[in-house]
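Asks: coordinates only, sequence not included:
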């Protein structure tokens, strides 16, 4: 009888697993509402399925349905309190809910902090939870428990797990605390240690914030030598256009970006045409600037920045 019961149950389990595999495919296509509907169908017959519950929380989160996501992850935390990732995700959506309503944010701080701390305690290798604590302790005012020393403590833990993450975390801390020399030092250490696009991007954005566009372009060029990504051509053009420097180089890079564009490059071609319009505006080339901004508007007509740029071009 037991074997018969298991035999009858097996097709149901297969159906459930196949359905959840379908959810992952929907996530990849960013069809989160369809994923939500499919997961709910699974949970109707298998309400105890924790994987489905977690995926439902993920689907809610992608749709910014924070209250529903909180409920889903809270169920996971209550059911399996020793799973670090459940606490991490619960703390994460509480944080997003707090950002949505800053007047009520104070009431969430305790639960957010305790969730991330619990995740870090349960999993000594949980990098994401430690990153969350680094950022949380730096961003919280002192009256609510903010602490640079605690942030640095978790940065040290990150460094023990991953030197690159540790260096990036320290760069973030010192940048946030307005200690630019130390921030620059650790971002450069992260590039030397890991050299990922993320590392280069952190240093590039740091230079942009510090109004050092020449250093930003130099960093992007170093990233391109290592990674050969077309998207980096756009980044050079963007900095050139925004800061009115290296305009010829920026123009050349933007034309290269457009000529070699592929969807995985991320930034639509319309934005490259917009940057070209900015560059030609800086050069007082009204005809070329107007041509480029008209292309940008034709491709993405609802972008306000494009329409504003057209007004600047017409005023030349």
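Replies: Received it, and whenever you're ready, just let me know what you need. Computed from a prediction, not measured in an experiment: that's the story for all the values here.
Asks: contacts, neighbours, all on C-alpha from now
Replies: Will do.
Asks: Grab the most central residue of the chain for me.
Replies: Nearest to the geometric centre of the chain sits residue 198, at 10.6 Å (Cα atoms, centre = their mean).
Asks: what distance separates the helix or strand encompassing residue 59 from the centre of its chain?
Replies: Secondary structure from DSSP states H and E places residue 59 in helix 50-62. Offset of helix 50-62 from its chain centre (Cα atoms, centre = their mean, to the nearest Å): 19 Å.
Asks: Mind listing what's buried along it?
Replies: For helix 50-62, a neighbour-count test (16 or more other Cα atoms under 10 Å) marks 50, 52, 53, 54, 55, 56, 57, 58, 59, 60, 61, 62 as buried.
Asks: Included below, for side-by-side comparison, is a second structure:
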């Protein structure tokens, strides 16, 4: 009898496993609503299936349904209290909710967010994402409720012990947030020298933009292009040129290259490249070309308000 039941159960279990794998694939492809539709009835009917519960929480989280995500992650923590990643996700969902509610409600959540991240860090001494979360949490919290550069640096040092690049990026973030630009620049540059990933170059380029140093931002983006050969870099150069009204010829050429070689993997829609070209042509008083490209941008994404505002600005020059 036991053998018969086992034979009957194996196909059912196999089907369930395949369904979970399919949902995970949908999440990877950013089909969040479809993933939710598939996993929700199964996870609610099987609340002790940790993978199903986690996938449902992830599907909610990717759609910013924070209350629903929190409920699933809280269940995960109860099911597996020694799994660091479940505490991390629980704290992260609460943290995201705190950003969307009023200050009083946010303050009521902060202790739970901190506790969840600290528990995750305690359970897994090599959990990089948790340490990043703590770095950001302690920098963004006011001192009166526990914010502290010293606490942030503690977890940045732990990150550096696990991954020098993450440690340097974390320290760059801390010093940038704490208005110490020279130290921030030093650590972002160390991250590039040590790792040289796309993220490292982007952090330094964004830092230069915030510091109103667009020439340095463009030089950093160009260095990234030489190393990584990504078409998306051409948009970034054009964006900085258009926003700061400098190196306009270079910006124009980069945006044209971006459009000529565009693929969906580049991330930024073609409409935004046309918008940046329109800005450049406006700076150059080339009204006809500016109108052509802003119309292309509006044809693709008519709901974007800055495109409409830009067309008005061009017409009124």
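Replies: Perfect, I can see it now. Here the structure is a predicted model, which is why all the values come from computation and not from measurement.
Asks: Show me the contact partners of the helix holding residue 59 of the first structure.
Replies: For helix 50-62 of the first structure, the external contacting residues (Cα atoms under 8 Å, 6 or more residues apart in numbering) are 20, 23, 27, 32-33, 35-36, 39-40, 42-43, 66, 68-73, 76, 93.
Asks: In helices, which of those residues fall?
Replies: 20, 23, 27, 32-33, 35-36, 39-40, 42-43, 66, 68-73, 76, 93 (DSSP state H).
Asks: so where in the second structure does stretch 47-63 of the first structure end up aligned?
Replies: Per the alignment by TM-score structural alignment, stretch 47-63 of the first structure matches residues 47-63 in the second structure.
Asks: Hmm, residue 152 and residue 138 of the second structure touching each other?
Replies: Yes. The criterion here is Cα atoms under 8 Å, and residue 138 of the second structure meets it with residue 152 at 5.5 Å.
Asks: Endpoints of stretch 141-151 of the first structure, how far apart?
Replies: By Cα to Cα, to the nearest Å, the extent of stretch 141-151 of the first structure from end to end equals 13 Å.
Asks: Ok, stretch 57-77 of the second structure next?
Replies: End-to-end distance for stretch 57-77 of the second structure: 12 Å, by Cα to Cα.
Asks: List the buried residues in that stretch.
Replies: By neighbour count on 16+ other Cα under 10 Å, the buried set for stretch 57-77 of the second structure is 57-61, 65-66, 68-70, 72-77.
Asks: related to what we said a few turns ago, reformat the buried residues of helix 50-62 of the first structure as JSON lines; add distance to residue 260 of the first structure.
Replies: JSON lines is the format used below for those (distance: Cα to Cα, whole Å):
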{"residue": "50", "distance to residue 260 of the first structure": "44"}
{"residue": "52", "distance to residue 260 of the first structure": "41"}
{"residue": "53", "distance to residue 260 of the first structure": "42"}
{"residue": "54", "distance to residue 260 of the first structure": "39"}
{"residue": "55", "distance to residue 260 of the first structure": "37"}
{"residue": "56", "distance to residue 260 of the first structure": "38"}
{"residue": "57", "distance to residue 260 of the first structure": "38"}
{"residue": "58", "distance to residue 260 of the first structure": "35"}
{"residue": "59", "distance to residue 260 of the first structure": "34"}
{"residue": "60", "distance to residue 260 of the first structure": "36"}
{"residue": "61", "distance to residue 260 of the first structure": "34"}
{"residue": "62", "distance to residue 260 of the first structure": "31"}
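Asks: Check whether the residue nearest to the centre of the first structure sits in a helix, strand or coil.
Replies: At residue 198 of the first structure the chain is in helix, as set by DSSP: H, G, I helix; E, B strand; the rest coil.
Asks: ok, now residue 47 of the first structure?
Replies: Here residue 47 of the first structure is coil, with the state taken from three-state DSSP.
Asks: Was I right to think residue 314 of the first structure contacts residue 287?
Replies: No. Taking contacts as Cα under 8 Å, residue 314 of the first structure lies outside contact range of residue 287: 9.5 Å.
Asks: Next, the contact list for residue 282 of the first structure, please.
Replies: Contact analysis of residue 282 of the first structure by Cα under 8 Å, 6+ apart lists residue 244.
Asks: and the gap between it and residue 103 of the first structure?
Replies: 43 Å.
Asks: Kindly report the same for residue 182 of the first structure.
Replies: 34 Å.
Asks: okay, those two: which has more neighbours?
Replies: residue 182 (16 against 9; other Cα atoms under 10 Å).
Asks: That one and residue 104 of the first structure: what is the separation?
Replies: 35 Å.
Asks: who's in contact with the closest residue to residue 26 of the first structure other than its chain neighbours?
Replies: Among residues not flanking residue 26 of the first structure along the chain, residue 35 sits closest, at 5.8 Å (Cα to Cα, 6 or more residues apart in numbering). The neighbourhood of residue 35 of the first structure, defined by Cα under 8 Å, 6+ apart, consists of 23, 26, 27, 56, 59.
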